[in-house]
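Chemist: only geometry, no sequence info:
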């Protein structure tokens, strides 16, 4: 099942204030019609995009809240006093929301056609109030670890906003402008990971590490603004529908799963590292971040660095699409995985030598290349299926379904990243085993990209 626009057999006319909108439903929406687009369609689409970016950004921030909260937490919040066990418990608190966020992406994708894009944006934004209110009530000294797991799970709903937002905006723009619109929408959302960590830094620096619930007080009004903005400024498109056979056909195609594998390597790395980076620095290089007053790791010092990774990874995402437009998506992805493997080797060497500067260089490179890879892998999807299906209409039908599947599976890659870190720190007290696993996986992705999408001359000619 995927989302498509039913054709509307109407004359080539510009949208009118009376005929275009009926109770926030667009009854006549023809973005491919240039006269319609120039006569008012562009303004409507841009207005919906602006609200979508803001709402998705807040969703990403709520999804990433526990990457910040874990830096506040100690034994007084139910965390073990044993360093190895504490690291494992904190990684579990980032694994849970990542897993829930990946699981809800598919139903969120279908919800746009079922309820309407504007209506579902209101609903999905309102759902963000649940983890915020629950956390505001229950996150306090003396709470149990089981309660922390439940609160972390609730934050996972923020991970679904990306899927519904991308599906919704995809319907508003003509084919020639979808790449730029979706890139802006995705990048604006991804930056939410960096934003929540920057806000966490400001909260710790001002209110202190004993007051994590200040984060909730900051985000509650932002969620309310997102709800109001969607309700007042966005629109539903009446002729959007879910196409059930497209999802079935996409699942039967081996390239759906190969593309999803590559997206695990790019987006899975981005979101997984975004959730885990602060913990990795605290556990592996804690001696560099000690507080002079307490002799313990100072989360303020850690968070001066953690937000930089997700920020750079988000900002360079459009670069991946730009390079793919010029070099081909597969070729860009191939060299990008080679760069990610090389950056992983730098991180491993730095970890073994205990070099924080080299470690930061390697990890920043991982964030940069994961962001570039996000753009280049997405660029590959329509090219791969255009080559396989022949006709543009059929290729677009399957490619839209693949985008939804790959988005959900790619997000699950973030779960695997955090599981790898958890097991590595639990068994050896460092992340070396996890880094070896990442390097091996990037090598696998490189081999798949070369063998399936770069090596055959007909694929290169098709511009994949």
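Modeler: That came through, no problem. Worth saying up front: this structure is predicted, and the values here are computed from it rather than measured.
Chemist: Only C-alpha atoms from now on, for both contacts and neighbour counts.
Modeler: Will do.
Chemist: all helices of the stretch 301-450 of the chain, in order?
Modeler: For the stretch 301-450 of the chain, applying DSSP state H, counting those that start in this stretch gives helices covering 308-315, 317-327, 329-353, 356-389, 392-428, 432-448.
Chemist: right, and the ones you listed - which one's nearest residue 49?
Modeler: helix 317-327 (16.4 Å; C-alpha to C-alpha).
Chemist: which helices and strands sit right next to that closest one?
Modeler: With contacts defined as 3 or more C-alpha pairs under 8 Å, 6 or more residues apart in numbering; DSSP states H and E, the packing partners of helix 317-327 are helix 175-206, helix 329-353, helix 356-389.
Chemist: Take this one as well and set it beside the first:
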């Protein structure tokens, strides 16, 4: 059956779990929407992390201390996390295409505002206020993931969500690479901002021309309420703090750590800072693909082990002041955070699908239940996860204020990854003695089989 359209690029019928529908019609439409969703989300991430780059341009003539800069980037991260909640609801209220147009266009506000105030003599309060506007770029992730989740069948969600998020995450590395070129050419921060203003317009126009709205996800704002009542939404939020919170927090902080702790110049730091976010973004679909094959919970569990080991390596590198070892291990930690981002987000639709089966639902009814709650929960999980980036920047700020080094912050991160490992094992992989690892058919029993999610 073909997808039926109504006015305003709304698709009334959408059933990706029907293989005939998917092969004949669904695949082409889903991939087209995925591509242009990635474009908008990519630029959203660039604008969200804009100030992690701008602070590198801000030398002594701007009058900001390292603590001021960490506070500025923490505030921007916080707004991005908060914005993810209403952005999730916006897809159901306005449609995925319609909201992508609006959310892309809104990126002009923080970009033009930064262009206006970026010069020595501007007060820290003004920089902070304008920086807060850039936080709306973080919201694009939530609406994009909620929208794309509805387009793909369950068997392909790990890869599709990984591609969508990974393509967006590349925006972090992209703006750092553009900044590197601008700095190398002796250009100022306004040159960087001038490059992005027309790109934002292109993203909004492409969304208007090539994306669609799905009627099946319209006006279901009650799904967010139901998702918020489910314990798994908050458990997965906690685990996502460990993966995405690490990715976005380190993306904001890496350059400042290099300049503050290792005495690198802004140009020297920028030569290094883009590598970690770039690799961490590109590997996110790999995390989703591995989760599709081996189960998201298993991949997530062992990924936390590797993240803890990498963090221990960073502590050692900080103590001996070895820049090469520090950069190598930090980049490895970025890669692991990207893998974990892919595997944790693959777990979400699997968890709610398992709950649907446990309620006795079957077929399309079970799929609809799982799709409804997983889509709604993604925005909440993404919002809480992004708060990890706030914590990371505040931890670095306090560590540098206390000891002039980031070592204390890394010790705290190591302990947190240990807790994430324990939660993943206890909730999603532990099997009580004597119980078969099978999915039960009632929610009153706690032994749902989440190992394969």
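Modeler: Ah, there it is. Quick caveat, the model's predicted, so the values are computed rather than measured.
Chemist: Can you give me the TM-score here?
Modeler: Once superposed, chain against chain, the TM-score is 0.90 (TM-score structural alignment, normalised by the length of structure 2); 431 aligned residues with a C-alpha RMSD of 1.9 Å.
Chemist: For residue 252 of structure 1, which of the helices of the stretch 301-450 of structure 1 is the nearest?
Modeler: helix 392-428 (10.6 Å).
Chemist: Give the buried residues for the closest one.
Modeler: 395-426 (16 or more other C-alpha atoms under 10 Å).
Chemist: Mean neighbour count and distance to residue 65 of structure 1 added to the helices and strands packed on helix 317-327 of structure 1, as a markdown table?
Modeler: Converted to a markdown table, these look like this (neighbours: other C-alpha atoms under 10 Å; distance: least, C-alpha to C-alpha, whole Å):
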| stretch | mean neighbour count | distance to residue 65 of structure 1 |
| --- | --- | --- |
| helix 175-206 | 21 | 7 |
| helix 329-353 | 22 | 25 |
| helix 356-389 | 23 | 19 |
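Chemist: Superpose on structure 2 and give me the mean offset of stretch 185-203 of structure 1.
Modeler: In the superposition with structure 2, the average deviation recorded for stretch 185-203 of structure 1 is 0.5 Å (mean C-alpha distance after the TM-score superposition for structure 1).
Chemist: Kindly name the residues of structure 2 that line up with that stretch.
Modeler: Aligned using TM-score structural alignment, stretch 185-203 of structure 1 spans residues 164-182 in structure 2.
Chemist: From the rest of the structure, what touches that stretch?
Modeler: Residues from elsewhere that reach stretch 164-182 of structure 2, judged by C-alpha atoms under 8 Å, 6 or more residues apart in numbering: 34-35, 37-46, 49-50, 53, 141, 144-145, 148, 188-189, 191-192, 251, 267, 270-271, 273-278, 281-285, 338.
Chemist: Could I have the buried ones of those residues as ChimeraX selection syntax?
Modeler: Here is the ChimeraX command that selects the buried residues among these (16+ other C-alpha under 10 Å):
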select :34,35,37,38,39,40,41,42,43,44,45,46,49,50,53,141,144,145,148,188,189,192,251,267,270,271,273,274,275,276,277,278,281,282,283,284,285,338
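Chemist: in structure 1, what residues pair with stretch 49-59 of structure 2?
Modeler: So stretch 49-59 of structure 2 sits over residues 64-74 in structure 1, by TM-score structural alignment.
Chemist: Please point out which parts of the matching stretch sit buried.
Modeler: Of the residues in stretch 64-74 of structure 1, those buried (16+ other C-alpha under 10 Å) are 64-73.
Chemist: With distance to residue 187 of structure 1 as extra columns, can I get those in CSV?
Modeler: Shown next, in CSV, are the buried residues of stretch 64-74 of structure 1 (distance: C-alpha to C-alpha, whole Å):
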residue, distance to residue 187 of structure 1
64, 15
65, 18
66, 21
67, 19
68, 20
69, 24
70, 25
71, 25
72, 28
73, 30
